[in-house]
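S.K.: the sequence isn't on hand, but the structure is:
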């Protein structure tokens, strides 16, 4: 397996990875009030999370952010794998934006002032999908050329 990191992937992986990692590290030190706020917002979007204690939920969220951020920042992790982690993580966060009242203008995807911090999840989802579409090095050089070149006639 080739572990080559494409130059075009470095900047988005670095910027997004550092952002998510910082968020996770900040949540690890969350006090009870912060944990209750984070948990309460998540429970509005995902009611099944009410079964978890607020501190435990916030710690698990922090650890998942650290894992996703670390995956993006680690150069030997294939971009497609990092993209899968980022896509799954940001899709879950996008659910908050879409389900929590007051984050969007009525009948629209446009964010309100309160929704702007969550609207970034659209960008992260887009980057994750872009990383998932990175070419696979398994096919070799012939897989990257036009199909007619593989037949030997062109």
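M.R.: Okay, I see it. A quick note: this is a predicted structure, and the numbers were derived from the prediction, not measured.

S.K.: for the rest of this, base every contact and every neighbour count on C-alpha atoms.
M.R.: OK.

S.K.: and stretch 107-125, what's buried?
M.R.: The neighbour-count check on stretch 107-125 (16 or more other CA atoms under 10 Å) flags 111, 115, 118-119, 121-122, 124-125 as buried.

S.K.: would you list those in CSV and tack on secondary structure?
M.R.: What follows is the buried residues of stretch 107-125, written out as CSV (DSSP: H, G, I helix; E, B strand; the rest coil):
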residue, secondary structure
111, strand
115, coil
118, helix
119, helix
121, helix
122, helix
124, helix
125, helix
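
S.K.: take a look at this one as well, against the first:
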């Protein structure tokens, strides 16, 4: 990463990376109830996840988030690669927002009070896209 890349990538990578590492670490050792809640929420939108046991799903989610966050924080990881990971992760979260009943006001893309926490994850998609499309000089 050269100095020009560092100046525009660093704020994006630090912000998203620390947020995602923190989220992953908080999910690292879930109790049974937390694992069931996380799993139920995800499996409701992505039915194929129903076949994965809740604790296994939660641990995999925690590991994936922690790894993605670390990739964003390590400058040696190419921005486009880290950005693709972030773009995919953010798109999955926005899928939860779009497909989970009660997250959006009827007939609009705007969130209900319950949907705000997922709708705000659109910033992860934007940062991922910026890292993928970045400066091409």
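M.R.: Nice, I can see it. Keep in mind it's a predicted model, so treat the numbers as computed, not measured.

S.K.: let me see the TM-score of these two.
M.R.: The TM-score (TM-score structural alignment, normalised by the length of the second structure) is 0.93; 135 aligned residues with a CA RMSD of 1.1 Å.

S.K.: dump the buried residues of stretch 107-125 of the first structure into JSON lines; add distance to residue 98 of the first structure as well.
M.R.: Formatted as JSON lines, those follow (distance: CA to CA, whole Å):
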{"residue": "111", "distance to residue 98 of the first structure": "10"}
{"residue": "115", "distance to residue 98 of the first structure": "9"}
{"residue": "118", "distance to residue 98 of the first structure": "9"}
{"residue": "119", "distance to residue 98 of the first structure": "9"}
{"residue": "121", "distance to residue 98 of the first structure": "11"}
{"residue": "122", "distance to residue 98 of the first structure": "11"}
{"residue": "124", "distance to residue 98 of the first structure": "15"}
{"residue": "125", "distance to residue 98 of the first structure": "14"}
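
S.K.: nearest to residue 8 of the first structure, of those residues?
M.R.: Nearest to residue 8 of the first structure, judged by CA to CA, of those is residue 124 at 15.8 Å.

S.K.: I'd say that closest one and residue 16 touch.
M.R.: Yes. Counting by CA atoms under 8 Å, residue 124 of the first structure does reach residue 16; the two are 7.4 Å apart.

S.K.: which residue is the nearest non-sequential neighbour of the residue most central in space within the first structure?
M.R.: Compute the mean C-alpha point of the first structure, and by CA atoms, centre = their mean the closest residue is residue 86, 2.8 Å away. Nearest residue to residue 86 of the first structure, sequence neighbours excluded (CA to CA, 6 or more residues apart in numbering): residue 128, at 5.1 Å.
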